[in-house]
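1. here are the coordinates; sequence isn't available:
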């Protein structure tokens, strides 16, 4: 899962990165 997320972040624009990072952090806490 981590590898998949990293690939998504690399492809995602900087703007989407902020939202994606917040969602990623939430998933990590859960």
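-> Cool, the structure landed. Here the structure is a predicted model, which is why all the values come from computation and not from measurement. Numbering: from 1, shown residues only.

2. please make it C-alpha for all contacts and neighbour counts, starting now.
-> OK.

3. return the set of buried residues in the top helix by length along the chain.
-> Looking across the chain with DSSP state H, the single longest helix is helix 14-29. Of the residues in helix 14-29, 17, 20 count as buried by neighbour count, 16 or more other C-alpha atoms under 10 Å.

4. try this one next to it:
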């Protein structure tokens, strides 16, 4: 149970990081 929550938490961090870098790239290109 705890392991699943931790995994989901890490997955969320990765998702946010990817989203942030994608936003940065699109801002740089525009």
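-> Looks like it arrived, so ask away. In this text, all values refer to a predicted model and were calculated from it rather than measured experimentally.

5. TM-score for the pair, please.
-> TM-score for the superposed chains, counting by TM-score structural alignment, normalised by the length of structure 1: 0.49, backed by 18 aligned residues with a C-alpha RMSD of 0.8 Å.

6. distance from the chain centre to stretch 2-13 of structure 1, please.
-> Put simply, stretch 2-13 of structure 1 sits 6 Å off its chain's centre (C-alpha atoms, centre = their mean, to the nearest Å).

7. near residue 13 of structure 2, how many other residues are there?
-> Using other C-alpha atoms under 10 Å, residue 13 of structure 2 has 12 other residues around it.

8. got it, and residue 3 of structure 1?
-> For residue 3 of structure 1, the count of nearby residues is 8 (other C-alpha under 10 Å).

9. do the one 5 residues further on as well
-> Burial of residue 8 of structure 1 is recorded as 13 neighbouring residues (other C-alpha under 10 Å).

10. if you count neighbours, what's buried in the helix or strand where it lies?
-> Using DSSP states H and E, residue 8 of structure 1 falls within helix 2-11. By neighbour count with 16+ other C-alpha under 10 Å, helix 2-11 of structure 1 contains the buried residues residue 9.

11. so which residues make contact with that helix?
-> 17, 20 (C-alpha atoms under 8 Å, 6 or more residues apart in numbering).
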